[in-house]
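Here you go, sequence then predicted model.
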Amino acid sequence: MAESNDGSSPAGAPENIGTTEPAATPPASAKPAPKGAARAGRRGQPARPARPSRSARHPAVTIGSGIFTFLLFVFVGMGLVGWYGQRAFTEPGPLTAEKVVLIPRGAGVRDMAEILQREGVVENWLVFVAGQKLGRPDANLKAGEYLFKPGQSVASVIDTIASGKVVLHQVTIPEGLTSQQVVKRLMDNELLTGTPAVPQEGTLLPETYRIHRGMTRDEVLQQMAEAQRKLLATIWAKRAPDLPVKSPQELVTLASIVEKETGQADERPKVAAVFVNRLNKKMRLQSDPTIIYGIVGGRGSLGRPISRTDIATATAYNTYAIDGLPPGPICNPGRDALAAVANPLKTKDLFFVADGTGGHAFAETLADHNKNVARWRAIEQGNTPAATPGTSN
C-alpha cells in the first residue's frame, strides 16, 4: 500500500491499528506474599505450610526454660553466699591485740555475738550467729571470761567459748586466818559471787587458789576444805608415833596454835616441839593467841594488847586456865604448821619468848627463860608491856 508523503495515516483508518495497550498496574494496597509462603501453581506443586515463629512454641518449653534459668541463678547465688560465708567464718578477725571479754550468765548466741562485735572480736555478729548454727551446731557455748588473741577467726572464737577455758585469776588465803576472816576476804573479791556460810574453824587449807569470774564463794570454800582433807590425811599417816595428840582434829588444833605463835616457817618445828613437850609433861600450854580467841572468837583480832585480866579470865580456849588442848582450832593452819606438829623437832625446850628480831628465843629451864624475858624487856626500852609474858612466849 502506498503511503502518503507526509507520513499521515490513510484516510478512514482507525488510529490504534498496530499499537499495544500497556499492562495493568496492580493496586497500591496489594501486599506481596510473605516470605516462605506457598507458591501455588509453580510447576504444579502443592502449597507448603509456613514455619511457626518462636512466639508460637509450646508453653511447656517456655516454662521449663524459665525454671531452669531461675534455678541457675539460685544455685549460683547460693554458691556465692556459701563462698562468702566460709571466707568470713575462717578469715582473720579484727582484733589487733589480746583482749579479755566477759560472756555473762544467761547470754544467748545473739547476745554473745553482739557483745563480741561491740568488743571488736568479730566483724559482724550475723556471721557469728550463722557460723554457730551452721558450722558449729553442737558447740555448747559457756558463760565466762575469755581471752581472745589478735586476728582470731569467728570459727576459732566459737571454739574458744565452747571449750570453757575461761581466764583464771588467783586468790591467796594466808595462813592463820580464822574461817570468818577467810569468808570476809572472799566477800571482798569482786570476781566471786554468793554469800556463803562460815565453815567450821580449822577445816580450810590456806593456799593460793585459781578462780574464774563468776565462780561462787562456796565453790572456793569447797576447794579449800577438800585440799585440807587430803593434806591432813597424808600428814596424819606420816606422823611421829609418840605424839600426845590422839586424832587428826587434835593435830589441827595444836597446829593452829603453832601457826598463831610464829610467822617464821623455820621456827614452826621448834614451837611445835615446845608444845608437844609441855603436853607430854602435863604442863599447861599458856599460849597468848588462845586467850584472844577465847574472847573474840572468829573475829581474830582483839584490837588491843592482852591485859592481866584477860590472862586470868577463864574461857574454854584460854590455855592459861585450862589443861591440855582447847576444844578446837583457833585458826586455819597452813601445811608447814601441820607438818611441824606431826613431826616436831626432838628438843627439851619448854619455853620461848620474842627475841626482838621477829623470831623467838627458846629455853629448856625457867631460869634460862627468865633471862630471855629480861633481854626482851631491855629491847623494848621503856615500852609498856601488854602483860608479863607467859612460859611459852
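Received it, and whenever you're ready, just let me know what you need. Residues are numbered from 1 along each chain as shown.

all contacts plus neighbour counts: C-alpha atoms, from now on.
OK.

distance of His360 from Ala342?
21 Å (C-alpha to C-alpha, to the nearest Å).

Check Leu168 too.
34 Å.

thinking again about what came up before, tell me which of His360 and Ala342 has more neighbours.
Higher neighbour count among His360 and Ala342: Ala342, with 28 against 22, using other C-alpha atoms under 10 Å.

List the contacts of that one.
Neighbour list for Ala342: Ile235, Trp236, Lys238, Arg239, Ala240, Leu243, Leu251 [criterion: C-alpha atoms under 8 Å, 6 or more residues apart in numbering].

Which secondary structure element is home to Gly356?
For Gly356, there is no enclosing helix or strand under DSSP states H and E.

Over to Tyr84?
Here Tyr84, judged by DSSP H and E, is contained in helix 59-90.

Second structure follows, compare the two:
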Amino acid sequence: MWRSLASNALTLLAVVLVLAGGLVMWGKRQYTSPGPLETAICLRVEQGTNMTRLSDRLADIGAVSDATILRLGAEYTEKSHLLKAGSFLVRSGASMEEIVDIVTRGGRSTCGTELNFRIGVTRAEVELREVDPQTERYVEVLSFDPGTDAVPEAYAAYRDRTDLRFRVTLAEGVTSWQVVEELKAADFLSGTVADLPAEGSLAPDSYEVSQGADRAGLIAEMQARQTRLLEALWLDRQDGLPLDSKEEALILASIVEKETGIPEERRRVASVFVNRLRQGMRLQTDPTVIYGVTEGKGPLGRGLRQSELRRETPWNTYVIDGLPLTPIANPGRASIAAVLDPETTDYLFFVADGTGGHAFAQTLAEHNRNVARWRQIEAERAAD
C-alpha cells in the first residue's frame, strides 16, 4: 500500500513538474515574442516609477499582453531595480524583453522633448522639439529668440519636465564673443565665464548638457573639441602649405568659413588664399576688415565704407601682408580640413556670382569681368 502511495505521489510530482515546466516555457515565449503594440509610442517613465506600476500601465495601453509576465521576466533577469526615468521610443511589435531592455539599458532618453539652444551667426534661437514615434524624427513644438522675443507661455510647462533633454548647438562662423554673450540667455545653465575664449578656439558642434550645467565647463569642452580636431587634421595636411603652425591654419580656416557657405567651394576658396600667400599677395578679403571694425561683437549690419577698407587694423588684409593677427571666427571641421587640403588651382581671385556661390579667376582681367557681371546682377536686383 505504502509502495503504491509513493508511486502515485511520484507520478503526481512528475506531472506537476511537467506542467510547471510547460508554464515556464509558455511564459518565456510570451516574454520574448513580438508584442501587441500596433504603432510606436514614446513611453514616459516618471521619476520614482517602479516596475509594477510601469507594467500595469503598459498593459492598460495595450503594449504588453500580461503585466505579470513582464514583472516576472524583469525580476528573473535582475533588471527590475534598473528602471530609469526618461522618455523612451518603443517600436511597434516590441516584445516585453525588448521593452524592459529599453527602459533599463542606460537611462538615456531615446525620444520625448529636447530643448536645443542654437547660437547662430546673426541670432540665437531656443527650439523645443519632440520625437514623432511614427517617423522617429523631431517635430518642432515652439521656437523663439531669447534676446528679442517674448517667452511663449507653453515654454514654462516644458521647461520643468524631468525628462527634458538639453542641447547647445554652435553654428560655424560664430565668434567667441557671440557664444559667451548668447550663453548668458540660456536659463538652464549656471555660472559665469570669466575670460573671453580665444577667437577660433571653440568647436562649432552640438553639445548635450544637463540642466544646471556650468557655462565655463561647457566652454572648456568646446575648446577641448577644437584642440583635438585641429591636431588630428594638422597631422594629415598637404605638404608644402604656406602655413607654419596650427594657429595659422585656424586663422585661414576662419576666413574660408566667413567667405563661403557652399560646402563644395571651401577647398577652392582655400586654394585662392593659399596661392596668394605663396606669391606674397595680400589676401584682400572683406570679412577680415569687418572683424577689425566689430572685433567679433556681432554682425556689422551694413556694407563696408571706403574709409574702413583703408584703415589699418591687425585684421585688415587690404592693408597688411599675410594673415591677420587672429582668427576672425570659430571655423568648423570642413573649413579647417579645406585649408589643410586645398584644391590644386591657379585661381587668385573670386567674387559672388549671384547664385550664392562664387566665380573664380586666374587673372585680374578675368576677375574684373566677373566683378562687372556681379555689379550688374546687384543693380538688377536693386531695380526689382
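Done, it's in. Since this is a predicted model, take the numbers as computed values, not measurements.

thinking again about what came up before, give me the buried entries from the contacts of Ala342 of the first structure.
Those of the contacts of Ala342 of the first structure that meet the buried threshold are Ile235, Trp236, Arg239, Leu243, Leu251, by 16 or more other C-alpha atoms under 10 Å.

Let me see the ranges of the helices in the second structure.
Applying DSSP state H to the second structure gives helices spanning 2-32, 51-60, 67-76, 96-104, 153-159, 176-183, 215-235, 246-259, 266-279, 286-294, 306-310, 333-340, 364-383.

and Glu380 of the first structure, how many neighbours?
12.

Translate it into the numbering of the second structure.
Counting by TM-score structural alignment, Glu380 of the first structure lines up with Glu378 in the second structure.

shouldn't His369 of the first structure be in contact with Asp355?
No: using C-alpha atoms under 8 Å, His369 of the first structure is not in contact with Asp355, being 11.2 Å away.

Determine which member of these two has the greater number of neighbouring residues.
Under the criterion of other C-alpha under 10 Å, the comparison of His369 of the first structure against Asp355 puts His369 first, with 23 against 17.

Need the counterpart of the more buried one in the second structure.
Match for His369 of the first structure (TM-score structural alignment): His367.

Just list the residues touching that match, thanks.
The contact partners of His367 of the second structure, by C-alpha under 8 Å, 6+ apart, come to Phe349, Phe350, Val351, Phe360, Ala361.

swap in Gly108 of the first structure?
So Gly108 of the first structure contacts nothing (C-alpha under 8 Å, 6+ apart).

can we see that at 10 Å?
Contacts here follow C-alpha atoms under 10 Å, 6 or more residues apart in numbering; on that basis Gly108 of the first structure touches Leu141, Lys142, Ala143.

go on, Gln222 of the first structure?
Applying C-alpha under 10 Å, 6+ apart, the residues near Gln222 of the first structure are Pro199, Thr203, Leu204, Gln228.

Could you do Ser109 of the second structure as well?
42-45, 84-89, 102-103, 163-165.

what do you get for Gly48 of the second structure?
Neighbour list for Gly48 of the second structure: Leu83, Lys84, Ala85 [criterion: C-alpha under 10 Å, 6+ apart].

8 Å instead, please
Counted by C-alpha under 8 Å, 6+ apart, Gly48 of the second structure has contacts Ala85.

go on, the one 5 residues further on?
By C-alpha under 8 Å, 6+ apart, the contact list for Arg53 of the second structure is empty.

again with Glu343 of the second structure
If you count contacts by C-alpha under 8 Å, 6+ apart, then Glu343 of the second structure has Arg267, Arg268, Ala270, Ser271 around it.

Rebuild those as a markdown table, extending it with distance to Asp132 of the second structure.
Output for these, formatted as a markdown table (distance: C-alpha to C-alpha, whole Å):
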| residue | distance to Asp132 of the second structure |
| --- | --- |
| Arg267 | 38 |
| Arg268 | 40 |
| Ala270 | 41 |
| Ser271 | 44 |
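
list the ones among those residues that the first structure also has?
When those are mapped onto the first structure and scored by both residues aligned by TM-score structural alignment, their matches' C-alpha atoms under 8 Å, the shared contacts come out as Arg267, Arg268, Ala270, Ser271.

Let me know the closest of the residues you listed to Ile61 of the second structure.
For these, the minimum distance to Ile61 of the second structure (C-alpha to C-alpha) is 54.5 Å, reached by Arg267.

who touches whatever residue of the first structure lines up with the closest one in this structure?
Aligned by TM-score structural alignment, Arg267 of the second structure pairs with Pro269 of the first structure. Residues near Pro269 of the first structure by C-alpha under 8 Å, 6+ apart: Ala337, Ala340, Val341, Asn343, Pro344, Leu345.

Name the pair among those with the greatest separation in space.
Ala337 and Leu345 (12.4 Å).

how many other residues sit next to Asn318 of the first structure?
Asn318 of the first structure has 27 neighbouring residues, counting by other C-alpha under 10 Å.

That one -> the second structure?
Residue pairing (TM-score structural alignment): Asn318 of the first structure is matched to Asn316 of the second structure.

mind checking how far the closest residue to that match other than its chain neighbours is from Gln306 of the second structure?
Counting by C-alpha to C-alpha, 6 or more residues apart in numbering, Val289 is the residue found nearest to Asn316 of the second structure once chain neighbours are left out, at 4.5 Å. Using C-alpha to C-alpha, Val289 of the second structure is found at 11 Å from Gln306 of the second structure.

same check, this time on Gly48 of the second structure
Distance of Gly48 of the second structure to Gln306 of the second structure, computed by C-alpha to C-alpha: 66 Å.

Of the helices of the second structure, which is nearest Thr113 of the second structure?
helix 153-159 (8.0 Å).

in the first structure, what residues pair with that closest one?
Alignment of helix 153-159 of the second structure against the first structure: no match, by TM-score structural alignment.
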